[in-house]
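Novice: have a look; sequence and predicted model below, questions after that.
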Amino acid sequence: MKLDNMVAAVVTGGASGLGEATVRALAAKGVKVAIFDLNAEKGEAVAAEVGGIFAKVDVTSDESVDAGFAKAREAHGQERILVNCAGIGNAIKTASRSKEDGSIKHFPIDAFNQVIQINLVGTFRCIAKSAAGMLTLEPQTDGERGAIVNTASVAAEDGQMGQAAYSASKGGVVSLTLPIARDLMSEGIRVNTILPGIFRTPLLMGLPEKAVEALNASVPFPKRMGDPAEYAQLALTMIECGYFNGEDVRLDGAIRMAPR
């Protein structure tokens, strides 16, 4: 797909981290970008910087997602690109015993469900609604109507202790990639997923310096966290390369996560 000012894109979670980097990379190519996020202050600021628009969107809500797409399409027209970066995580053991008093507790089901609803169901909700819109587009010369990029995690394949919900949600994103690519193949819509390792996002960069150094040392090569711009670089490759379809690609400096 050729990226220029004739193309519109939606990036969920686009106000910070991997999503923000992708917004900036797309805008640098001339693409008209709409940011979906809950952080209105940051989202509006990034949109203003890149000449895009912002919509406050909760990916767990049909009404919110519908309103976001309506706003984006009114401003920019039907998007040909969707990049899903919205997500959360938590760290809770499935069942555990207190070191203080020996009491036993289990993973709260509401907390498990929240991660699944945002990371997995929210991703699928945005895919389904965006793809339905893409079907209204005229195909380009190669028959392509659109491209979708999802964000999973290396935790989908080697989740650590306490990551049952997060790993399940990201594993679901990996598993839905090929079936959706097959669902949409006759309509010229490609679907791919990135599995990032540890990246310099606001969450990780807020850790103590020693913790950041330990994370850097855990990466085989290069011995550092990934730069969000490197995620964006791969996302744009997946979008621009017309033969890239139905793939799940790790972007992690060859890291394999330890149990803890």
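Specialist: Cool, got the structure.

Novice: when you work out contacts or count neighbours from here on, use the C-alpha atoms and nothing else.
Specialist: OK.

Novice: where do the helices of the stretch 1-150 of the chain begin and end?
Specialist: Using DSSP state H, counting those that start in this stretch, the helices of the stretch 1-150 of the chain run over 17-28, 40-50, 62-76, 109-115, 122-134.

Novice: check contacts around Glu157.
Specialist: Glu157 makes contacts with Ser167, Gly171, as judged by C-alpha atoms under 8 Å, 6 or more residues apart in numbering.

Novice: need the winner for burial among the helices of the stretch 1-150 of the chain.
Specialist: Comparing the helices of the stretch 1-150 of the chain on average neighbours per residue, with mean count of other C-alpha atoms under 10 Å, the densest one is helix 17-28 at a mean of 23.

Novice: which strands and helices sit next to that one?
Specialist: Applying 3 or more C-alpha pairs under 8 Å, 6 or more residues apart in numbering; DSSP states H and E, one finds that helix 17-28 contacts strand 8-12, strand 32-37, helix 40-50, helix 228-240.

Novice: that older thread, so which of the helices of the stretch 1-150 of the chain gets nearest Val83?
Specialist: Val83 sits nearest to helix 17-28 of all the helices of the stretch 1-150 of the chain, at 7.9 Å, using C-alpha to C-alpha.

Novice: which other residues reach the longest strand along the chain?
Specialist: The longest strand of the chain (DSSP state E) is strand 189-196. Identification of contacts with strand 189-196 by C-alpha under 8 Å, 6+ apart yields 131, 134, 144-154, 156, 173-174, 177-178, 180-181, 184, 231, 234-235, 238, 244-252.

Novice: next up, a second structure to put side by side with the first:
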Amino acid sequence: MDVNGISALVTGGGSGLGAATAEALARAGARVVVMDRNAEAAQSVAARIGGTAIPGDVTRPEDVQAAVDAASALGPLRLAVSCAGIAPAARVLGRNGPHDLELFSKVVGVNLVGTFNTLRLAAARMAGTEPLADNERGLIINTASVAAFEGQGGQCAYAASKGGVAALTLPAARDLARSGIRVLCLAPGLIHTPLMDTLTEEARASLTQLPLFPKRLGRPDEFGALVLSLCANTLMNGETIRIDGGLRLPPQ
């Protein structure tokens, strides 16, 4: 699928992986809707890339529908990339007692339910577009994490939510095949997003020793570049792809 001239929706597009993806798509000629809970961040990215900002929460159907409608107004919606997510840490049994159940539900709600909310509404709109080569109508790319496979201590909520996103990939691809819509999932490792800037330089340096090669943090633009590559390769479908430099997370 050639992204030039298509409409694309990126959730969590106000920073990090989402912003890098929005930028990569815009450079390739896509008309991008940037959705983020942080309205100011969404507007900043949209202004930089010549896109459209839509503030909203991925767990709210009306917010995602508004973003889908805005994207469809720019052209045929062919691509939706879900990057919205949260990652609070808490142990099953901490100093103050058991893991807060509301926190667990919130993480699963944003990361997994929010991802599915975006997938279902974007797919409904894509299914009504004219087919391209190979009868393809669109592509949905969701974001999991390497924590889905080897979550560390304190990551039960995050790992469970991202494991759900990974597990969603194949059945969703099977469901949407009849509509000509592909579904893929990316599982990034240690990427230098704004969250990493809250760590000390020493802590960041220690993290660079974990991947096999290259010995560094990943760059958000490498995630965006992979999104473009997957758009171009129609044979890629129903798969979760790690982008992590061979990283395997240790227990702690």
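Specialist: Ah, there it is. Computed from a predicted model, the values in this text were never measured in an experiment.

Novice: TM between them?
Specialist: Here the TM-score for the pair of chains, by TM-score structural alignment, normalised by the length of the second structure, is 0.97; 252 aligned residues with a C-alpha RMSD of 1.0 Å.

Novice: quick one on the thing from earlier: now the helices of the stretch 1-150 of the first structure as TSV including distance to Met257 of the first structure?
Specialist: Listed next are the helices of the stretch 1-150 of the first structure as TSV, based on distance: least, C-alpha to C-alpha, whole Å:
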stretch	distance to Met257 of the first structure
helix 17-28	20
helix 40-50	31
helix 62-76	34
helix 109-115	20
helix 122-134	24
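
Novice: Lys56 of the first structure: which of these is closest?
Specialist: Nearest of the helices of the stretch 1-150 of the first structure to Lys56 of the first structure, taken as C-alpha to C-alpha: helix 40-50 at 6.1 Å.

Novice: the inter-axis angle of that closest one versus strand 32-37?
Specialist: 170 degrees (axes from the mean of the first three to the mean of the last three C-alpha atoms, to 10 degrees).

Novice: by how much does helix 40-50 of the first structure deviate from the second structure on average?
Specialist: Following the fit onto the second structure, the mean deviation recorded for helix 40-50 of the first structure is 1.1 Å by mean C-alpha distance after the TM-score superposition for the first structure.

Novice: mind checking the longest helix of the second structure?
Specialist: Longest helix in the second structure, counting residues (DSSP state H): helix 156-176.

Novice: can you name the residues of the first structure that that one overlays?
Specialist: Aligned by TM-score structural alignment, helix 156-176 of the second structure falls on residues 164-184 of the first structure.

Novice: for that stretch, which outside residues touch it?
Specialist: Stretch 164-184 of the first structure has contacts (C-alpha under 8 Å, 6+ apart) with 88-90, 92-94, 112-113, 115-116, 119-120, 123, 150-153, 155-157, 159, 189-193, 245-248.

Novice: with the first structure overlaid, report how far the longest helix of the second structure is off on average.
Specialist: Aligned to the first structure and superposed, helix 156-176 of the second structure gives a mean residue distance of 0.4 Å (mean C-alpha distance after the TM-score superposition for the first structure).

Novice: in that helix, which residues are buried?
Specialist: Of all the residues in helix 156-176 of the second structure, those buried under the rule 16 or more other C-alpha atoms under 10 Å are 156-170, 172-173, 176.

Novice: show me what contacts the most centrally placed residue in the first structure?
Specialist: Central residue of the first structure (C-alpha atoms, centre = their mean): Cys85, 2.2 Å from the mean position. Listed by C-alpha under 8 Å, 6+ apart, the contact partners of Cys85 of the first structure are Val11, Thr12, Gly13, Gly14, Leu18, Gly19, Asn150, Thr151.

Novice: what does it align to in the second structure?
Specialist: Using TM-score structural alignment, the equivalent of Cys85 of the first structure in the second structure is Cys83.

Novice: and Gln152 of the second structure, helix, strand or coil?
Specialist: coil (DSSP: H, G, I helix; E, B strand; the rest coil).

Novice: whereabouts in the second structure does the helix or strand that comes right after the longest strand of the first structure align?
Specialist: Following strand 189-196 of the first structure in sequence order, the next helix or strand is helix 202-205 (DSSP states H and E). Here helix 202-205 of the first structure aligns to the second structure at residues 194-197, judged by TM-score structural alignment.

Novice: can you name the residues in contact with that stretch?
Specialist: Contacts of stretch 194-197 of the second structure (C-alpha under 8 Å, 6+ apart): Ser15, Gly16, Arg204.

Novice: same question for stretch 44-63 of the first structure.
Specialist: 15, 20, 23-24, 27-28, 32-40, 43, 64-65, 67-68, 71-72, 75, 86, 117-118, 121-123, 125-126.
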